[in-house]
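# Below are the sequence and a predicted model for it; my questions follow.
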Amino acid sequence: MNETISKMMQHRSIRKYSDQPVTQEMVEQIVSAGQMASSSSNVQAYSVIAVTDAGRKAKLAELCGNQAYVAECPVFLVWCADLSRLKQAAERYIPSQTTYEATTENFIVATVDTALAAQNAAVAAESLGLGIVYIGGIRNQSEQVATLLDLPRLAYPVFGMCLGYPDQEPGLRPRLPLPAVLHWNGYDAAGQDKQVADYDEVMSTYLRERTGGSKDTPWSELMAEKLAQPARLHLRQFLAQRGFELK
């Protein structure tokens, strides 16, 4: 196992940060590494808002569901799918032609581009001794976030990312067995039940140890409960208002 893979295998979400500052140069280096991720047709359909202002971080923490570490981390990155640059290019070079920036395909392209760049950036940050945690709560109140950050039409916040030097050492959370996600030459549906059952045992043990025995709910039960809870049902309307008509 080489140094890069070894570092990736040690990933854990960091929610507590030291007072050591993260410099602008480091943020620029991390986001530059993110930019080198693959991009569909080189559209690079994303933008990153680096938030360091304490007041804005506090407001974002509130909008994310009162997640204190959003306010406490030195830098909070908001990763946005962004098709506005492409639309502007079309208006500049082919103003009389019909364009299709608001299709489901382009929405997926922009969202995937954002995720690929962010994960590159996460690996870069961890290689520099920093820690990160992704914040899906940035979508809790998407319109307020978009307004606070002055996002243009055809841009939406996909997730946030706390960035800073770790002030904790959480354990590694076990992942699904490799055969549950890696299939050869076709999807192995028949083997899924066993893989999930094995993982349920692993996660039950992990939770018992982490919580001192107060919780040992199997992973599959937790996922079932998650699916039974409506989450962020406003997003379709919000995306339409942002210009993503998803044709």
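Thanks, I have it. All values derive from a computational prediction rather than experimental measurement.
# going forward, measure contacts between C-alpha atoms and count neighbours the same way
Will do.
# most remote residue from this protein's center?
Ser96 (36.6 Å; CA atoms, centre = their mean).
# max-length strand in this protein?
strand 155-164 (DSSP state E).
# The residue farthest from the centre of the chain - that's part of a strand, no?
No: under DSSP: H, G, I helix; E, B strand; the rest coil, Ser96 sits outside any strand and is assigned coil.
# State the distance from it to Arg85.
Note on Ser96: its distance to Arg85, by CA to CA, to the nearest Å, is 17 Å.
# how about the helices of the protein, start to end?
Assigned by DSSP state H, the chain shows helices spanning 3-9, 24-35, 54-63, 68-72, 84-93, 104-127, 142-148, 178-181, 192-211, 219-227, 235-241.
# Please identify the most buried of the ones you listed.
Between the helices of the chain, helix 68-72 has the highest mean count of neighbours, a mean of 22, where neighbours are mean count of other CA atoms under 10 Å.
# got a list of what Thr99 touches?
Contacts for Thr99 (CA atoms under 8 Å, 6 or more residues apart in numbering) come out as Ala90.
# how far away is it from Leu83?
Computed as CA to CA, the Thr99 to Leu83 distance reads 12 Å.
# ok, and what's touching stretch 185-202?
Stretch 185-202 is contacted from outside by Pro174, Arg175, Leu176, Pro177, Pro179, Ala180, Pro218, Trp219, Ser220, using CA under 8 Å, 6+ apart.
# what do you get if the cut-off is 7 Å, keeping everything else the same?
Stretch 185-202 has contacts (CA atoms under 7 Å, 6 or more residues apart in numbering) with Leu176, Pro177, Ala180, Pro218, Trp219, Ser220.
# next one: stretch 151-166
14, 16-18, 20, 22, 70, 73-84, 129-136, 138-139, 142, 146, 242-244.
# Which positions in that stretch come out as buried?
Judged by neighbour count (16 or more other CA atoms under 10 Å), stretch 151-166 contains these buried residues: 151, 153-166.
# Farthest pair within these?
Farthest-apart pair in the buried residues of stretch 151-166 is Arg153 and Pro166; separation 35.4 Å (CA to CA).
# returning to that earlier point: got TSV for the helices of the chain, with distance to Asn42 too?
Converted to TSV, those look like this (distance: least, CA to CA, whole Å):
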stretch	distance to Asn42
helix 3-9	25
helix 24-35	10
helix 54-63	31
helix 68-72	31
helix 84-93	11
helix 104-127	9
helix 142-148	25
helix 178-181	28
helix 192-211	36
helix 219-227	35
helix 235-241	23
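# this is the other structure I want to compare:
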Amino acid sequence: MNNVIETLLHHRSIRKYEDKPLTQEEIRTIVESAQAASTSSYIQAYSIIGVKDKQKKKKLAELAGNQPYVETNGHLFIFCADLFRHEVLAEMEGKDIKASIESTEKFMVAVIDAALAAQNAAVAAESMGLGICYIGGLRNNLEEVSKLLNTPERVVPLFGMTVGHPLHESGKKPRLPFEHVYHEDEYNQDTQRLHEELKQYNQTIQEYYLERTGGERSDTWTGQMANMLSNPTRMYMKEFVEKQGLNKK
């Protein structure tokens, strides 16, 4: 097993950091690593906003659901789906690309590009001995997030990533079994097998929570997911994305 694989398999979400900002060199290394990620047809349909301003970080922490680690970290990166620059380059080249950049396909490209870049950034940061945590809570109120970050039309902030020097190492959450995730040649739709695998996974998750909380918590994964998904959230998203001039066709 090489160092890259060890870094990937060692991933934990870190939510408490030392009061130590990242250096400019560390920030550049992480962003350049993000830029090295694969991108569909070389379109590079994403941008990264680094937030240093303490008041902005405090406000973003509130908007993300009062998560303190959004405010207290070494650096906060915001990953955005971005087709704004493509509209600008179309003007430069005298081309009409409106139908293309307003399509669902190009929105998917932008989201996928941003996610690939972010994971490269995460692996780079962790390989440097830093900790990271993805922040999906920014999507609780993208109207306010967009105003705070001054993002133009054709840009959607997708998620944040806190990075910093870990104060402690958290436990690794057990992932779904390999056999549950990996399908060969075709999708396995055997629901009886799926039920059995989920029951086994629930037991693993219960044991994890019992040990982590000293017996105070014994959730199952299926219970968590069913409860969460039965309460729809962020249902404004389609309207917001279309308002930004994306995913309209």
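Nice, I can see it. All values reported here derive from a predicted model rather than from experimental measurement.
# Superposed, how do the two chains score by TM?
Once superposed, the chains reach a TM-score of 0.97 (TM-score structural alignment, normalised by the length of the first structure), with 247 aligned residues with a CA RMSD of 1.2 Å.
# quick revisit: quick one, which of the contacts of stretch 151-166 of the first structure are buried?
Neighbour-count burial (16+ other CA under 10 Å) is assigned, among the contacts of stretch 151-166 of the first structure, to 14, 16-17, 22, 70, 73-84, 130-135, 138-139, 142, 146, 242-244.
# Which ones among those lie within strands?
Using DSSP E, those in strands are 75-82, 131-135.
# Looking for the alignment partner of Pro177 of the second structure in the first structure.
Aligned by TM-score structural alignment, Pro177 of the second structure pairs with Pro177 of the first structure.
# Can you tell me how far that match is from Trp184 of the first structure?
15 Å.
# quick one, which of these two is more surrounded?
Neighbours per residue, other CA atoms under 10 Å: of Pro177 of the first structure and Trp184, the larger number sits with Pro177, 13 against 8.
# Who are the contact partners of the more buried one?
Neighbouring residues of Pro177 of the first structure by CA under 7 Å, 6+ apart: Gln195, Tyr199.
# Also Tyr17 of the second structure?
Tyr17 of the second structure is in contact with Asn73, Gly164, His165, Pro166, Leu167, counting by CA under 7 Å, 6+ apart.
# which of those residues sit farthest apart?
Asn73 and Leu167 (10.3 Å).
# picking up where we left off before, just the angle for the longest strand of the first structure relative to helix 104-127, thanks.
Relative orientation of strand 155-164 of the first structure and helix 104-127, computed by axes from the mean of the first three to the mean of the last three CA atoms, to 10 degrees: 10 degrees.
# Taking strand 75-82 as reference, get the angle to strand 155-164 of the first structure.
Calculated by the same axes, to 10 degrees, strand 155-164 of the first structure forms an angle of 160 degrees with strand 75-82.
# Strand 155-164 of the first structure vs the second structure, average distance?
Its aligned residues in the second structure lie a mean 0.5 Å from strand 155-164 of the first structure after superposition (mean CA distance after the TM-score superposition for the first structure).
# ok, the ones in strands among the buried ones among the contacts of stretch 151-166 of the first structure vs Phe107 of the first structure, which is closest?
For these, the minimum distance to Phe107 of the first structure (CA to CA) is 8.0 Å, reached by Ala81.
# you'd agree that closest one is up against Thr111?
Yes: with contact defined as CA atoms under 7 Å, Ala81 of the first structure reaches Thr111; the gap is 5.3 Å.
# With the second structure overlaid, how far apart is stretch 110-120 of the first structure on average?
With mean CA distance after the TM-score superposition for the first structure, stretch 110-120 of the first structure departs from the second structure by a mean of 0.2 Å once superposed.
# any idea how far Arg232 of the first structure lies from Gly212 of the first structure?
Noted for Arg232 of the first structure: a distance of 32 Å to Gly212 of the first structure, by CA to CA.
# whoops, I mixed them up, Ala155 of the first structure
As judged by CA to CA, Ala155 of the first structure and Gly212 of the first structure stand 43 Å apart.
# go on, Ala89 of the first structure?
57 Å.
# likewise Leu239 of the first structure?
Going from Leu239 of the first structure to Gly212 of the first structure by CA to CA gives 42 Å.
# Ok, Leu172 of the first structure next?
Noted for Leu172 of the first structure: a distance of 16 Å to Gly212 of the first structure, by CA to CA.
# Mind listing residues that contact stretch 60-77 of the first structure?
Residues contacting stretch 60-77 of the first structure (CA under 7 Å, 6+ apart): 15-17, 21-22, 48-52, 54, 57-58, 137-138, 140-141, 160-164.
# residue in the first structure matching Val51 of the second structure?
Using TM-score structural alignment as the criterion, Val51 of the second structure maps onto Val51 of the first structure.
# Could you do Arg212 of the second structure as well?
Arg212 of the second structure maps onto Arg210 in the first structure, by TM-score structural alignment.
# try Leu138 of the second structure
Checking TM-score structural alignment: Leu138 of the second structure goes with Ile138.
# what about the nearest residue to its match once chain neighbours are set aside, how many neighbours?
Nearest non-adjacent residue to Ile138 of the first structure, counting by CA to CA, 6 or more residues apart in numbering: Cys64, 5.0 Å away. Cys64 of the first structure: 22 surrounding residues under other CA under 10 Å.
# how close does Cys64 of the first structure sit to Ser32 of the first structure?
Cys64 of the first structure is 26 Å from Ser32 of the first structure, where distance means CA to CA.
# Fine by me, we can end here.
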